[in-house]
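In: pasting a predicted model and its sequence here:
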Amino acid sequence: MKKLSSLAVLSLMAMSTMFVSCSGDDDNGGGSSDDDGGDENTIVVSENITQDAIWETGKTYVLAGRIAVVSGAHLEIQPGVVVKGEMGEGADASALIIARGATIDAEGEPNLPIIFTSVGDEITPEQVASGDFSSPNLSSTTSGLWGGLIVLGNARISASAETVGIEGIPASDPNGLYGGTNDTESSGTLRYISIRYSGTDIGEGNEIQGLTLGGVGSGTVVENIEIVGSADDGIEWFGGKVNVTNVVVWNCGDDGIDTDQSWSGTLNNFAVIGAQGHAFELDGPEGSSDYGPHTIQNGFIKMSTSDFTTQDIINTDENSNVNLSNLYFTDLVEGQIINRIDAANVSFNNIYLNTTADDLINRIPEGSSVPSWLHAGTTYTFNGSSLNWTWAAQANQF
């Protein structure tokens, strides 16, 4: 995890005390009240959401810990809402969990995205509405200030049991369970969302990603997503069949894209910029179940920036089951390779490295010949127009 300076930490702690609870409508769900005259547009959510709730445009919602939308409940988040997680580690870490059987409709707009961030971030709904999507007082390299966004469903996973607990949530919390048999289930919609500064420590080697998708079915819509400054992975899939489209992962502390437990959906049209771990950590199924390949296509990957250098180009294991196509890697440095090019269930098609033809031999395992699907040069053009709404685009990252 990237550490903040002592001065920055003290400053952020001071800012976290500025938020007060205030009264809200009954449909805000989980909000506590305070009659002392707090900001009526800031609502502290301190309890699980057990009935249908609406979080309204123009307001900021503060997660006072680990908040779950429980089975049977529905949360609607309107465009331009800012959701801020209080700071804390371990059992005190804040996160928003969409439990199995619950649904979320968080539908931002290109000119009015929904922002998930930390209370240490001074961004406001008014700033978002003005068209400025940057965090005004925090760098894109800041990380680990709160948990993250977790969506859990009833789709199939390859794990030790049909249903297991998600990484980053205590095993004692039943709202952390995921997995089942319904591959077409819908957990709702996530659209035009920016998730920032997630990944606080829950325990040793146990952090929450920017966006975690556990056993999520194909009926769920996930598109136009930005992850900035996650201390762990940008997005991680644990099984399920959900498709994800139009994604930016910028300055994450571990892997840009991480796949596990036989996820069998598609990631299409995305950018990974400055991941400190692997650009891709593509693990094979666990146990004896394999529900088919997942597909990763049409991506732009910046392998080094002024902030971070990524470990390797593509990382798979011996039983990874994945189709990779139309991926363009730029800003490579010495030692970055595709770690395995002959795995039986890994399919490569049109992998472009912005380097010389002579250098391609240095980007594959020693003793291998350069395959026909690996190309040098800049013949591939990434279409980033669908991602122009993001902070990363406003900061000219692609």
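Out: Thanks, I have the structure now. Numbers count the residues shown, from 1 in each chain.
In: going by C-alpha atoms from here, please, whenever you check contacts or count neighbours.
Out: Noted.
In: what's the following helix or strand after the helix or strand hosting Asp258?
Out: In this structure, Asp258 sits in strand 257-260 according to DSSP states H and E. Later in the chain than strand 257-260, the nearest helix or strand by DSSP H and E is strand 266-273.
In: list the helices and strands the helix or strand following that following strand packs on?
Out: Proceeding N to C from strand 266-273, the next assigned helix or strand is strand 280-282, under DSSP H and E. With contacts defined as 3 or more C-alpha pairs under 8 Å, 6 or more residues apart in numbering; DSSP states H and E, the packing partners of strand 280-282 are strand 257-260, strand 315-316.
In: list the contacts of the first one.
Out: Residues lying outside strand 257-260 but in contact with it, judged by C-alpha atoms under 8 Å, 6 or more residues apart in numbering, are 233-239, 272, 278-286.
In: ok, the last one next?
Out: Taking contacts as C-alpha under 8 Å, 6+ apart, the residues outside strand 315-316 that touch it are His278, Ala279, Phe280, Glu281, Leu282, Asp283, Gly284, Ile338, Asn339, Arg340.
In: need the residues you listed in JSON lines (columns: neighbour count).
Out: Formatted as JSON lines, those follow (neighbours: other C-alpha atoms under 10 Å):
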{"residue": "His278", "neighbour count": "24"}
{"residue": "Ala279", "neighbour count": "30"}
{"residue": "Phe280", "neighbour count": "24"}
{"residue": "Glu281", "neighbour count": "23"}
{"residue": "Leu282", "neighbour count": "26"}
{"residue": "Asp283", "neighbour count": "20"}
{"residue": "Gly284", "neighbour count": "23"}
{"residue": "Ile338", "neighbour count": "15"}
{"residue": "Asn339", "neighbour count": "16"}
{"residue": "Arg340", "neighbour count": "15"}
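In: take this one as well and set it beside the first:
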Amino acid sequence: MKKFLLGLAVISSLFTGCSSDDSNPVQQPVEGNITGIIANDTIFAYGNYTLEGIVKINSGVTVTFDKGSTITCDKETGDNALVVLKGGKLIINGTASEPVVFTEASSVPGSWGGIIMYGDAPIKAAGGVTTATSEDGNNQSYGGTNAQHNGGALHYVRVEYAGAKLADGSKENNAFTFYSVGSETTLDHLVAYKGADDGFEFFGGTVSATNLISYGNYDDAFDWQDGWQGQNNSNWYAYQTVKGNYGMEIESSSNNNAFFPKVINVTLIRAAGTTPEIPGAIESDAFLFKKEGNGDFNNVVIRGYGDYTEGGVTYPGAAVRIFDATTNTNQVNGSKIKLTNLNISGTSSNILGATPAIVVGFPAGNFTTSTTATGANIDNGNWTTVGSTNLLQ
């Protein structure tokens, strides 16, 4: 009788271990490897995956990741990155409570190439050319005439410890890199965490991005060139700590464009003691405009971009720095740089030229301050937390 009762108890425990609602059983993560060229539409169900090598999504192919998945690579195996080739699509269905995380086993910044996407939206690269070749080691052509290019939809995605060079690339990659990506692509609720280069970089294109967090990246929090012209950007948040350059490095590849991007609701914070990536570099400003860089920014909070001292030398910091005389003449004086409703604190100067010869004077209404500007408005959740760290300081 005792054996019979024990058997019933075991069977009972098996059933009670399931959800009380058998139509909603607890989903177990799958495991698998992701490698090589993905040549067919693929859905990666909720799971823990290992990304091996430079994984490329072919033109005409859609790859989807389900919410809650974790994708890990290992720098010891060589170069790693997730690349969306021109014509391919990446769909990531993360949520606030179950983001999709791309990370690296060593947790060391600069250990892999991050997510790289190519499109055929318009660019204007150096010399005014409308196509160019990427410098990221993939040597891909980017640029075209398809302003509505659609590279997919990225929702609630965190990329950690990126910023590596790939193959013989001439520059480091970022957490997220977008080459001529178009306006039908969705970029929403993305985190760039502790990379060795920029958090987000745009090479031309027309894509816009909302609810971005750049945390602890060694170079710039946000960076663009080649005539990027996204018009519907909002809620960008940067926290630079320990090592970091500009909050935003803005250039247009020396082209005096008739267009400029627009970003509203921005918070840029530089923690005390943060120094530039290269010792002695004067790269500690919230906004840097150079090579005809421009843009329209409204409702901005800037904190902590003051002077810093290193090796007995004090270097000046500013809310806004204009790097060269041409940018000052064409973009500042030409009203193509607009910074309105700036709430500035902990910063030595509001506006500086890179040299005393560059005297910056914004036309009336193009540079305004406000003590009530609120900056980025981003909701907390699992997607904004790494370990015990809340990224929204």
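Out: Nice, I can see it. Computed from a predicted model, the values in this text were never measured in an experiment.
In: so what number do they get for TM-score?
Out: Superposed pair, TM-score by TM-score structural alignment, normalised by the length of the second structure: 0.76. Supporting alignment: 328 aligned residues with a C-alpha RMSD of 2.7 Å.
In: may I see the helices and strands packed on strand 280-282 of the first structure organised as CSV, with mean neighbour count and distance to Ser386 of the first structure added?
Out: Output for those, formatted as CSV (neighbours: other C-alpha atoms under 10 Å; distance: least, C-alpha to C-alpha, whole Å):
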stretch, mean neighbour count, distance to Ser386 of the first structure
strand 257-260, 22, 19
strand 315-316, 20, 27
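In: using CSV, lay out those together with distance to His375 of the first structure.
Out: Shown next, in CSV, are those (distance: least, C-alpha to C-alpha, whole Å):
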stretch, distance to His375 of the first structure
strand 257-260, 22
strand 315-316, 18
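In: and of the ones you listed, who's closest to Gly299 of the first structure?
Out: Of all those, strand 257-260 sits nearest to Gly299 of the first structure, with 11.1 Å by C-alpha to C-alpha.
In: so the closest one aligns onto which residues of the second structure?
Out: Strand 257-260 of the first structure corresponds to residues 222-225 in the second structure, going by TM-score structural alignment.
In: mean shift between the strand holding Asp258 of the first structure and the second structure?
Out: Following the fit onto the second structure, the mean deviation recorded for strand 257-260 of the first structure is 0.7 Å by mean C-alpha distance after the TM-score superposition for the first structure.
In: on the three-state scheme, the aligned partner of Phe259 of the second structure in the first structure is what?
Out: Using TM-score structural alignment, the equivalent of Phe259 of the second structure in the first structure is Gly292. Classification of Gly292 of the first structure by DSSP: H, G, I helix; E, B strand; the rest coil places it in coil.
In: ok, now Val128 of the first structure?
Out: At Val128 of the first structure the chain is in helix, as set by three-state DSSP.
In: just the terminal-to-terminal distance for stretch 239-254 of the first structure.
Out: Using C-alpha to C-alpha, to the nearest Å, one end of stretch 239-254 of the first structure lies 20 Å from the other.
In: any idea how far Gly110 of the second structure lies from Tyr161 of the second structure?
Out: In this view, Gly110 of the second structure and Tyr161 of the second structure are 6 Å apart by C-alpha to C-alpha.
In: who's more crowded, the two?
Out: Using other C-alpha atoms under 10 Å as the criterion, Gly110 of the second structure and Tyr161 rank with Tyr161 on top: 28 against 25.
In: isn't that one right up against Ala105?
Out: No - using C-alpha atoms under 8 Å, Tyr161 of the second structure is not in contact with Ala105; the gap is 9.3 Å.
In: so how far is Asp41 of the second structure from the residue nearest the centre of the second structure?
Out: Centrality entry for the second structure: nearest residue to the mean C-alpha point is Phe200, 2.7 Å, by C-alpha atoms, centre = their mean. Applying C-alpha to C-alpha, the value for Phe200 of the second structure to Asp41 of the second structure is 27 Å.
In: neighbours of Leu6 of the second structure, how many?
Out: Residues within reach of Leu6 of the second structure, counting by other C-alpha under 10 Å, total 11.
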